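*Asks:* One predicted model, sequence on top.
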Amino acid sequence: MPNKIIQKSRMWKYFIEATVNIIQEEGMDQVTIRKVADRAGYNSSTIYNYFKDLSHLTFFASMTLLKDYTNELASYIKLGDTPLDKYKLAWECFSKYSFSQPEIFHTVFIMDLGAQPEKLLEEYYEIYPSDLINIPESIKPILLQRSVFKRGESMLNIAVNNGLINKNQAEDINEMTNLVWQGMLTTVLNNRTNYDIDEALKMTMKYITKIIVNETEK
């Protein structure tokens, strides 16, 4: 590996680790460039040699906190018999972890990161390739999509190709299930509900299941 890449990887990890520590100890809203630089032992200006802005740094730090979710996703999907079963189980796994880590999932999947967010995912896995070692090949294309909508689309296309639903049904299912999840995540994130994590998950899956059943019965 060229020395330049090794140096970039080392510096990234210093700053990302410092950011993770602040998130875990003080919360996402307490992360600043100055705090990260101080923790990592560098000047604030050095961070901008490796990260465009603070949102990119918190994105990469949040990605390191998704490992439990990414490691369990394949186990969930494996339990499904049909593509639609697998789609629903993927949502169950995603919702379970997102409601327990709403700020992390908001940062990774919803927050505005500017242009080409998928490029940021590629950069992350270049620095942390070990995160994909135990991930089945069939799951990797999903994880390399930052857009939750595109993740769902890729799974539902399998159901379309298998003749379980048509393209219009797939589009409607994908749009409505995304809106249900986003609504619940926003509610949980803003403390606008008395639901605990299990109740939020139960309600979300109730409506996602209804959407899939109603669309497939048309």
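*Replies:* Sure thing, it's come through.
*Asks:* Please count neighbours and contacts with C-alpha atoms only from this point.
*Replies:* Noted.
*Asks:* Can you name the residues in contact with the helix or strand where residue 200 lies?
*Replies:* Secondary-structure assignment from DSSP states H and E places residue 200 in helix 197-216. Residues from elsewhere that reach helix 197-216 (Cα atoms under 8 Å, 6 or more residues apart in numbering): 84, 88, 91-92, 95-96, 99-100, 164-165, 169, 172-173, 176-177, 180-181, 184, 188.
*Asks:* For the protein, just list every one of the helices.
*Replies:* Secondary structure of the chain, counting by DSSP state H: helices at 3-26, 33-40, 44-47, 54-64, 67-78, 83-100, 102-109, 117-127, 140-143, 148-161, 167-189, 197-216.
*Asks:* between the last one and helix 167-189, how many degrees?
*Replies:* Between the direction of helix 197-216 and that of helix 167-189, the angle (axes from the mean of the first three to the mean of the last three Cα atoms, to 10 degrees) works out to 160 degrees.
*Asks:* cool, and the longest one?
*Replies:* Relative orientation of helix 3-26 and helix 167-189, computed by the same axes, to 10 degrees: 60 degrees.
*Asks:* elements contacting helix 3-26?
*Replies:* On a contact count with 3 or more Cα pairs under 8 Å, 6 or more residues apart in numbering; DSSP states H and E, helix 3-26 meets helix 33-40, helix 54-64.
*Asks:* Ok, which of those helices comes nearest residue 79?
*Replies:* Residue 79 lies closest to helix 54-64 among the helices and strands packed on helix 3-26, at 25.2 Å (Cα to Cα).
*Asks:* Buried residues in that closest one, which are they?
*Replies:* 54, 55, 56, 57, 58, 59, 60, 61, 62, 63, 64 (16 or more other Cα atoms under 10 Å).
*Asks:* What is that helix packed up against?
*Replies:* Applying 3+ Cα pairs under 8 Å, 6+ apart, we find helix 54-64 packed against helix 3-26, helix 102-109, helix 117-127.
*Asks:* what does that helix contact?
*Replies:* The contact list for helix 54-64 (Cα under 8 Å, 6+ apart) reads 15-17, 19-20, 28, 31-33, 51, 104-105, 107-108, 113, 120, 124.
*Asks:* what's near enough to touch the residue nearest to residue 44 when sequence neighbours are not counted?
*Replies:* What sits nearest to residue 44 in space, not counting adjacent residues and going by Cα to Cα, 6 or more residues apart in numbering, is residue 37, at 5.2 Å. Contacts for residue 37 (Cα under 8 Å, 6+ apart) come out as 15, 18, 43, 44, 46, 47.
*Asks:* what about versus this one:
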Amino acid sequence: MGKEETQERQEQKRQNTIRFIKATQELLDEEGLDALSIRKIADRAGFHNSTLYLYFNDVNQLILMASLKYFDRYSKALSQYSYKKLTPTDNFYTIWEVFCRIAFQRPQIFYNFFFGKYSDNLTEIMKSYYELFPDEVDNYSKEIGDMYYGKDFKERCRIILMPLIDLPDSHIHEDNVELANTIVVSCFKELLTQKCQDPELSDYKLTEEFLSMLTYITGLKLTF
């Protein structure tokens, strides 16, 4: 097999992978997560059901990659805040507030992404997706970039919690940061679960409730 033929096959694989992802994104918009099936996705992409397994481990991995479409507004907001030189406290609350507002709008998709199958390997999922869709990549400060590409939800949360250690009035210290982080993750997961179960719950009220939880846990408040 010549070099040109190999490159052609690689490009074909890339394009077919993109077709599967775009088909899944269309179905997520039209029918929602619960209505997805391998057959529907394959039909929309123009392939046989079994072809999916040539490009993805399973349908869960495909759905996870397709879900990154819904991170676009969050990603762009993070990019804008990255270079504003916020204090660690304001940076912490700003990231969480933006994330909550967007996550509560698509609770099932965000729950599946952060707490479903493959949620312990998000870095690789995200890198694979952005290699296919480089136009969706935004620029971040190092700290925010490390958080955004964290391997799982707990690591992402820890990265923005760590700068609060031993700040004046902070409840976060070296000896309790892991426990505090576990509580933060559990609180958010519980509110996101509530939103999945009752879509009529107010996104605004859920966000305010979670920010109040963060204030209680950290002892710190947003200053602007």
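*Replies:* Nice, I can see it. The structure displayed is predicted, hence computed values, not measured ones.
*Asks:* quick one on the thing from earlier: which of the helices of structure 1 sits closest to residue 134 of structure 1?
*Replies:* Closest to residue 134 of structure 1 of the helices of structure 1 is helix 67-78 (Cα to Cα; 7.5 Å).
*Asks:* Name the residues of that closest one that are buried.
*Replies:* For helix 67-78 of structure 1, burial by neighbour count (16+ other Cα under 10 Å) applies to 70, 71, 73, 74, 76, 77.
*Asks:* before we move on, back to that, filter the contacts of helix 197-216 of structure 1 down to the buried ones.
*Replies:* The neighbour-count test (16+ other Cα under 10 Å) applied to the contacts of helix 197-216 of structure 1 identifies 84, 88, 91-92, 95-96, 99-100, 164-165, 169, 173, 177, 180-181, 184, 188 as buried.
*Asks:* mind checking how far residue 197 of structure 2 is from residue 111 of structure 2?
*Replies:* 11 Å (Cα to Cα, to the nearest Å).
*Asks:* Compare these two and say which is more crowded by neighbours.
*Replies:* Using other Cα atoms under 10 Å as the criterion, residue 197 of structure 2 and residue 111 rank with residue 111 on top: 18 against 12.
*Asks:* Touching, the more buried one and residue 192? I think so.
*Replies:* Yes: the criterion here is Cα atoms under 8 Å, and residue 111 of structure 2 meets it with residue 192 at 6.8 Å.
*Asks:* Can you tell me what residue 144 of structure 1 aligns to in structure 2?
*Replies:* Counting by TM-score structural alignment, residue 144 of structure 1 lines up with residue 149 in structure 2.
*Asks:* and the counterpart of residue 124 of structure 1 in structure 2, how many residues sit next to it?
*Replies:* Using TM-score structural alignment, the partner of residue 124 of structure 1 in structure 2 is residue 129. By other Cα under 10 Å, the residues close to residue 129 of structure 2 number 23.
*Asks:* Would you convert the helices and strands packed on helix 3-26 of structure 1 into TSV that also reports distance to residue 10 of structure 1?
*Replies:* Formatted as TSV, those follow (distance: least, Cα to Cα, whole Å):
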stretch	distance to residue 10 of structure 1
helix 33-40	11
helix 54-64	14
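*Asks:* any idea how far the alignment partner in structure 2 of residue 195 of structure 1 lies from residue 164 of structure 2?
*Replies:* Counting by TM-score structural alignment, residue 195 of structure 1 lines up with residue 201 in structure 2. The gap separating residue 201 of structure 2 from residue 164 of structure 2 is 31 Å, by Cα to Cα.
*Asks:* Neighbour count: the two, which is higher?
*Replies:* Between residue 201 of structure 2 and residue 164, counted using other Cα under 10 Å, residue 164 has the larger neighbour count: 21 against 14.
*Asks:* The more buried one and residue 92 of structure 2, how far apart?
*Replies:* From residue 164 of structure 2 to residue 92 of structure 2 the distance is 8 Å (Cα to Cα).
*Asks:* joint contacts of the two?
*Replies:* When Cα under 8 Å, 6+ apart defines a contact, no residue borders residue 164 of structure 2 and residue 92 alike.
*Asks:* could I get the helices of structure 1 as a markdown table with distance to residue 134 of structure 1?
*Replies:* Shown next, in a markdown table, are the helices of structure 1 (distance: least, Cα to Cα, whole Å):
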| stretch | distance to residue 134 of structure 1 |
| --- | --- |
| helix 3-26 | 21 |
| helix 33-40 | 30 |
| helix 44-47 | 31 |
| helix 54-64 | 15 |
| helix 67-78 | 8 |
| helix 83-100 | 17 |
| helix 102-109 | 21 |
| helix 117-127 | 13 |
| helix 140-143 | 10 |
| helix 148-161 | 19 |
| helix 167-189 | 27 |
| helix 197-216 | 26 |
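*Asks:* for whatever residue of structure 1 lines up with residue 70 of structure 2, what are its contacts?
*Replies:* Matched by TM-score structural alignment, residue 70 of structure 2 corresponds to residue 65 in structure 1. Under the criterion of Cα under 8 Å, 6+ apart, the contact list for residue 65 of structure 1 reads residue 104.
*Asks:* how much space between residue 65 of structure 1 and residue 100 of structure 1?
*Replies:* 12 Å.
*Asks:* Residue 153 of structure 1 too?
*Replies:* With distances taken as Cα to Cα, residue 153 of structure 1 is found 24 Å from residue 100 of structure 1.
*Asks:* ok, back up a step: who's in contact with the match of residue 124 of structure 1?
*Replies:* 65, 68.
*Asks:* Check the contacts of residue 37 of structure 1 for burial and list the buried ones.
*Replies:* Buried members of the contacts of residue 37 of structure 1, scored by 16+ other Cα under 10 Å, are 15, 18, 44, 47.
*Asks:* For the residues you listed, give me TSV that also has distance to residue 129 of structure 1.
*Replies:* TSV is the format used below for these (distance: Cα to Cα, whole Å):
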residue	distance to residue 129 of structure 1
15	18
18	20
44	27
47	22
